[in-house]
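Novice: mind looking at a prediction? Sequence and model below.
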Amino acid sequence: MSSKDDPPIEQKPPQVPTRGTLLVDTSRRDQVGEFRGTAGPYWSLRPVCGGTEWEAEPGNVRPPSPMERLRAETARCNARSAGRIL
């Protein structure tokens, strides 16, 4: 049983992923992006088919589901074969 005088439970900050890891930003309607690095307290993500990076709060980022990962990887392959990205 918890009382209101108990100290707050400390949440561990999310571990910084490796560059290139696919992540979902829940604050951007579940947009999938590729992790590019950190910018202060934010994580920089880039659309999988290229485009402008955006900053996401680590608390709003989650790993993609298998279906989200498959869609993102397929979109990246299609963009590469069409010459839209290198």
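Specialist: Perfect, I can see it now. Numbering: from 1, shown residues only.

Novice: from now on I want contacts and neighbour counts done on CA atoms only, so please keep to that.
Specialist: Noted.

Novice: what's the neighbour count on residue 56?
Specialist: The number of residues packed near residue 56 is 21, by other CA atoms under 10 Å.

Novice: second structure for comparison follows:
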Amino acid sequence: MRPAEERPPERGALVYDPGTRRVGEYQATVGPYALLRPVGGGREWEADPGRIRPATQAERLSAGVKAANSRAVRRP
């Protein structure tokens, strides 16, 4: 858990959301929520800003591979 006085991540930073067990790109904090976007694009979701944390190297790599695989499947 991050202390309340800690600054939010920079926009675009990869963070892990334990509520959804997903890695996302930090977009902003709006009201009581952090807005995260899936790596590679997609619909944003709301997360508890007190629970998100920087993604580990393994989590970042896994999210990148998942996004690349998704792009490959969508090609005609």
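Specialist: That came through, no problem. Owing to the predicted nature of the structure, the values given are computational and were not obtained by experimental measurement.

Novice: tm score of chain vs chain?
Specialist: Remark: TM-score between the superposed chains equals 0.75 [TM-score structural alignment, normalised by the length of structure 2]; 73 aligned residues with a CA RMSD of 2.0 Å.

Novice: quick one, what contacts the aligned partner of residue 26 of structure 1 in structure 2?
Specialist: Mapped onto structure 2 by TM-score structural alignment, residue 26 of structure 1 lines up with residue 18. Residues in contact with residue 18 of structure 2 (CA atoms under 8 Å, 6 or more residues apart in numbering) are 51-52.

Novice: also residue 13 of structure 1?
Specialist: Residue 13 of structure 1 neighbours (CA under 8 Å, 6+ apart): residue 58.

Novice: returning to that earlier point: and the gap between the match of residue 26 of structure 1 and residue 65 of structure 2?
Specialist: 19 Å (CA to CA, to the nearest Å).

Novice: got it, and residue 56 of structure 2?
Specialist: Taking CA to CA as the measure, residue 56 of structure 2 falls 14 Å from residue 65 of structure 2.
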